[in-house]
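pasting the sequence and the predicted model now:
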Amino acid sequence: MSHYTFVFFLITGCTGISFGQATTASIAAPEAYPVSIYKEATAQSQNLYNGRQYYVYDARSEEHQFFNDRKWRKGVVRYDEQQFDSIPMIYDIFRDELVVKHFNGDHLLLQSEKVDFFMLDDHNFVRMESGKDINPQMRTGFYDILYDGKSRTIVRRAKQRQEKIVDKRVIALYPQKSFFYILKDGKYHASQTKKAVLNLFPEHKKELRKALRDGKLRFRKQKDLAIAKMVSIHDELAKP
């Protein structure tokens, strides 16, 4: 149960208590108890809801800057060493920033360096630091964990902002790209093509091609599924 859901339960569950003007200490006592519980219950959630205001830009454009779509969806985030569940959120992949919705409707931008991971739309995004978690030439940011076995496979989801003029109006375009990396020998290798994946595992090329055929996976159109399948098959075959 999320922090704010718990708080809502506490408040609604206490509506039977009278909060009229107190004339004695014994009458005032019931007020102090639920207030103290409310403060305790909201103490941790304040860490989540103290970010800067986020304003949706290019809101009228047909294309958008977010992951998958413009809809707010409930997800899980570990922020400032605390985990929060069922939080309405949206991921701006153009700026590589996570935004959450406060229960008063405000849109708040989380500090990326305090986000360990978040789970959204069945995707698990982990913040990885250049030179520490990933290769020095790779950029620090959120990476989608495509496959989490021995040959860990990660994806950086990105969008570029472009403009075109239609009827004297500037229209924003956001074409999306995905950059795939496979961990081998302690280093991440860029793996955008089927050839690149096969070259990483030359001893199992035949089996990997067969896995794609058996699964009826078309690499270019189903790249996420195809790469995850190939890497998992390799790890299975490579077991001692």
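Here it is on my side, so go on.

all contacts plus neighbour counts: C-alpha atoms, from now on.
Will do.

in whatever helix or strand residue 178 lives in, what's buried?
Secondary structure assignment for residue 178, by DSSP states H and E: strand 176-184. Across strand 176-184, burial judged by 16 or more other CA atoms under 10 Å covers 176, 180, 181, 182, 183.

can I get those residues in TSV including distance to residue 234?
TSV is the format used below for the buried residues of strand 176-184 (distance: CA to CA, whole Å):
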residue	distance to residue 234
176	28
180	17
181	15
182	12
183	12
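
now the two most distant members of those.
Maximum pairwise distance among the buried residues of strand 176-184 (CA to CA): 23.2 Å, between 176 and 183.

now residue 119, nearest residue through space, not along the chain?
Of all residues not flanking residue 119 in the chain, residue 76 sits nearest, at 5.1 Å (CA to CA, 6 or more residues apart in numbering).

from residue 59, how far out is that neighbour?
25 Å (CA to CA, to the nearest Å).

looking at the two, which is more packed in?
residue 76 (18 against 12; other CA atoms under 10 Å).

surely that one meets residue 90?
No: taking CA atoms under 8 Å as the definition, residue 76 is not a contact partner of residue 90, at 11.4 Å.

quick one: contacts for residue 123?
Contacts for residue 123 (CA atoms under 8 Å, 6 or more residues apart in numbering) come out as 144, 145.

any chance you could map the strands in this protein?
With strands called from DSSP state E, the chain shows them at 52-53, 73-79, 82-92, 97-101, 107-109, 115-120, 123-128, 141-147, 153-159, 162-166, 169-173, 176-184, 187-190.

can you put the ones you listed in CSV and add distance to residue 6?
Output for the strands of the chain, formatted as CSV (distance: least, CA to CA, whole Å):
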stretch, distance to residue 6
strand 52-53, 24
strand 73-79, 16
strand 82-92, 11
strand 97-101, 17
strand 107-109, 20
strand 115-120, 21
strand 123-128, 25
strand 141-147, 29
strand 153-159, 34
strand 162-166, 43
strand 169-173, 40
strand 176-184, 38
strand 187-190, 42
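
residue 220: which of these is closest?
strand 176-184 (11.9 Å).

how close does residue 166 get to residue 91?
Following CA to CA, the distance that separates residue 166 from residue 91 is 28 Å.

looking at the two now, which is surrounded by more residues?
Taking other CA under 10 Å, residue 166 and residue 91 do not tie; residue 91 has more neighbours (23 against 8).

quick check, that one in contact with residue 99.
Yes: the criterion here is CA under 8 Å, and residue 91 meets it with residue 99 at 6.1 Å.

here's the one I want to compare it with:
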Amino acid sequence: MKTKTIIFALLFSMIFSISMVAQSSKKEPEFYNWFDDQVERYNTGLFNGIEYIELFRTINERHKFFKSNEFQTGSIVYDGQFYDQVPLKYDLHTDELLFNVGYNYPYPTLILFKNKVKSFSLGDSDFSRIDISKGEQPMNGFYEELLMKEPITLLKKNKKKRFKRIKGNTIYYEFDYENNYILNYDDTFYEIKSKKDVLNIWPNKKEFINENFNPALRKSNEDNFWINFFTKLADTFTNKNEGEKL
């Protein structure tokens, strides 16, 4: 049990430090952009991946990427180096991060090596790479940081499932979301799917959970629902011992 606690405590510290490093790095984007402009980005450590080949043709908006089928300007900590204003796409089907090198190069799009990606941001969304093979809730890949409010950390595993379609002589694919929400509390990770899962963690907060868990709000925007719910729940902890399982 002590080993498990140490592992998860270290992981929480890692997520927190990644967020702090990313926030600190974002304060100096002009310097990093100036540096990349001087040496040319393809001569930096970011130009390090494998060729991307599109295998699944799509013909509508049900694509496999995070928010947009187009490259988005983001930032990334790659192989220990921070890069800002980088054209990125996050493939939710394969859990891979793509980098747009440009059509002046043999491979215009690279798949960045996952083990070199510490964290990245797209728009207002921040992601961290987590790799846990042991414990009740194994975790591997990129996780979006939705909420970090003591004593709760809420993460989201963005995923899309592939469907093959045939229309006449045309074969194409559509992708639908299949997301998971992960909660870190008391050095343990839990997959959260329902009110029952929350009650299993905090049976002593049954009254609060029943009063504030509104399924109707969840249907309109699930991210906002979980963020608002767990923000309120975190506020109920008046000391570090409150919330322990009875």
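Okay, I see it. As the structure is a computational prediction, the values presented were derived from the model and not from experiment.

and the residue nearest to residue 119 of the first structure, what does it touch?
With contact taken as CA under 8 Å, 6+ apart, residue 76 of the first structure is in contact with 83, 84, 85, 86, 87, 118, 119, 120.

in PyMOL, select just the buried ones from the residues you listed.
Here is the PyMOL selection string for the buried members of those, based on 16+ other CA under 10 Å:
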select buried, resi 83+84+85+87+118+119+120
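
adding distance to residue 11 of the first structure, write the contacts of residue 76 of the first structure out as TSV.
Formatted as TSV, these follow (distance: CA to CA, whole Å):
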residue	distance to residue 11 of the first structure
83	22
84	20
85	20
86	19
87	19
118	28
119	29
120	29
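
longest helix in the first structure, please.
When the first structure is parsed with DSSP state H, its longest helix is helix 25-43.

check which residues of it are buried.
Across helix 25-43 of the first structure, burial judged by 16+ other CA under 10 Å covers 34, 41.

so which elements touch it?
Applying 3 or more CA pairs under 8 Å, 6 or more residues apart in numbering; DSSP states H and E, we find helix 25-43 of the first structure packed against helix 3-13.

if you set the cut-off to 6 Å instead, what comes out?
Counting contacts by 3 or more CA pairs under 6 Å, 6 or more residues apart in numbering; DSSP states H and E, helix 25-43 of the first structure packs against no other helix or strand.

residue 225 of the second structure versus residue 204 of the second structure, what's the distance?
21 Å.

comparing those two, which shows the higher neighbour count?
More neighbours surround residue 225 than the other of residue 204 of the second structure and residue 225, with 18 against 15 (other CA under 10 Å).

how close does that one get to residue 126 of the second structure?
Note on residue 225 of the second structure: its distance to residue 126 of the second structure, by CA to CA, is 18 Å.

what's the answer for residue 98 of the second structure, then?
Counting by CA to CA - residue 98 of the second structure and residue 126 of the second structure are separated by 16 Å.

just residue 207 of the second structure next, same as before
33 Å.

those two: which has the busier surroundings?
For residue 207 of the second structure versus residue 126, neighbours defined as other CA under 10 Å are more numerous around residue 126 (20 against 10).

translate that one into the numbering of the first structure.
With TM-score structural alignment defining the correspondence, residue 126 of the second structure maps onto residue 124 in the first structure.

and residue 54 of the first structure, what does it touch?
Contacts for residue 54 of the first structure (CA atoms under 6 Å, 6 or more residues apart in numbering) come out as 107, 108, 109.

most neighbours among the residues you listed, which one?
Counting neighbours by other CA under 10 Å, residue 109 leads the contacts of residue 54 of the first structure with 23 neighbours.

which position in the second structure pairs with that one?
By TM-score structural alignment, residue 109 of the first structure lines up with residue 111.

so residue 179 of the second structure sits right up against residue 158, yeah?
Yes: counting by CA atoms under 6 Å, residue 179 of the second structure does reach residue 158; the two are 4.9 Å apart.

what number of residues lie near residue 139 of the second structure?
Neighbours around residue 139 of the second structure, by other CA under 10 Å: 17.

got the contact list for it?
Neighbouring residues of residue 139 of the second structure by CA under 6 Å, 6+ apart: 131, 132.

now do 8 Å
Contact partners of residue 139 of the second structure, counting by CA under 8 Å, 6+ apart, are 130, 131, 132, 133.

just the buried residues of these.
In the contacts of residue 139 of the second structure, the ones that pass as buried (16+ other CA under 10 Å) are residue 130.

now render the contacts of residue 139 of the second structure as TSV, adding distance to residue 20 of the second structure.
Output for the contacts of residue 139 of the second structure, formatted as TSV (distance: CA to CA, whole Å):
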residue	distance to residue 20 of the second structure
130	16
131	19
132	21
133	25
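
from residue 139 of the second structure, how far out is residue 176 of the second structure?
For residue 176 of the second structure, the distance to residue 139 of the second structure (CA to CA) stands at 21 Å.

wait, I meant residue 120 of the second structure
Distance from residue 120 of the second structure to residue 139 of the second structure, by CA to CA: 18 Å.

also residue 166 of the second structure?
Where residue 139 of the second structure is concerned, residue 166 of the second structure sits at a distance of 35 Å (CA to CA).

now residue 165 of the second structure
Distance from residue 165 of the second structure to residue 139 of the second structure, by CA to CA: 31 Å.

who touches the closest residue to residue 49 of the second structure other than its chain neighbours in this structure?
In space, and not counting its chain neighbours, residue 49 of the second structure is closest to residue 112: 4.5 Å by CA to CA, 6+ apart. Residue 112 of the second structure is in contact with 48, 49, 50, 96, 97, 98, 99, counting by CA under 8 Å, 6+ apart.
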